[in-house]
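J.: My questions concern the predicted model and sequence given below.
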Amino acid sequence: NNREQLDRVIAHTLRPVESIHFLPVELNAETLRAAFEKVERFAG
């Protein structure tokens, strides 16, 4: 639940060199944050 840490993970993940960009979806900070929050809810 630490927003600053999550922001760093998102920024790192969105770097152009990351393979996540091969996914067939549009990726941005908002979509990644929503995905992380959804995973946290399911893990919860």
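T.: Arrived safely.
J.: okay, CA-based contacts and neighbour counts for the rest of this
T.: Fine.
J.: for the chain, longest helix please?
T.: Ranked by residue count, the top helix of the chain under DSSP state H comes out as helix 29-43.
J.: Quick one: list the elements packing against it.
T.: helix 3-13 (3 or more Cα pairs under 8 Å, 6 or more residues apart in numbering; DSSP states H and E).
J.: elements contacting the helix it packs on?
T.: Looks like helix 3-13 contacts helix 29-43 (3+ Cα pairs under 8 Å, 6+ apart).
J.: next up, a second structure to put side by side with the first:
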Amino acid sequence: IEKENKQHVHEATKQAEASPYPDPSETYTHVYDQEGEKNA
């Protein structure tokens, strides 16, 4: 199981590193405060 999980993490990391950075206007999209209310 551990080997399989490490492989999933490795693949996800490679995909994330190959992806472009998000647009700066998306910085606060889907950000929530501690009370669970949407800030953006």
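T.: Received the coordinates, thanks. It should be emphasised that the depicted structure is a prediction, and the values quoted were computed from it without experimental measurement.
J.: How alike are these chains, TM-score-wise?
T.: Aligned and superposed, the two chains score 0.40 in TM-score terms (TM-score structural alignment, normalised by the length of structure 2); 18 aligned residues with a Cα RMSD of 1.6 Å.
J.: For the longest helix of structure 1, buried residues please.
T.: Under the neighbour-count criterion of 16 or more other Cα atoms under 10 Å, helix 29-43 of structure 1 has 32-33 buried.
J.: Can you verify my assumption that Leu32 of structure 1 contacts Ile10?
T.: Yes. If you go by Cα atoms under 8 Å, Leu32 of structure 1 and Ile10 touch, sitting 6.7 Å apart.
J.: follow-up on the earlier one: ok and the longest helix of structure 1 relative to helix 3-13, angle-wise?
T.: With axes from the mean of the first three to the mean of the last three Cα atoms, to 10 degrees as the basis, helix 29-43 of structure 1 and helix 3-13 are set at 120 degrees to each other.
J.: And for Glu2 of structure 2, the neighbour number?
T.: Per other Cα atoms under 10 Å, the neighbour tally for Glu2 of structure 2 reads 7.
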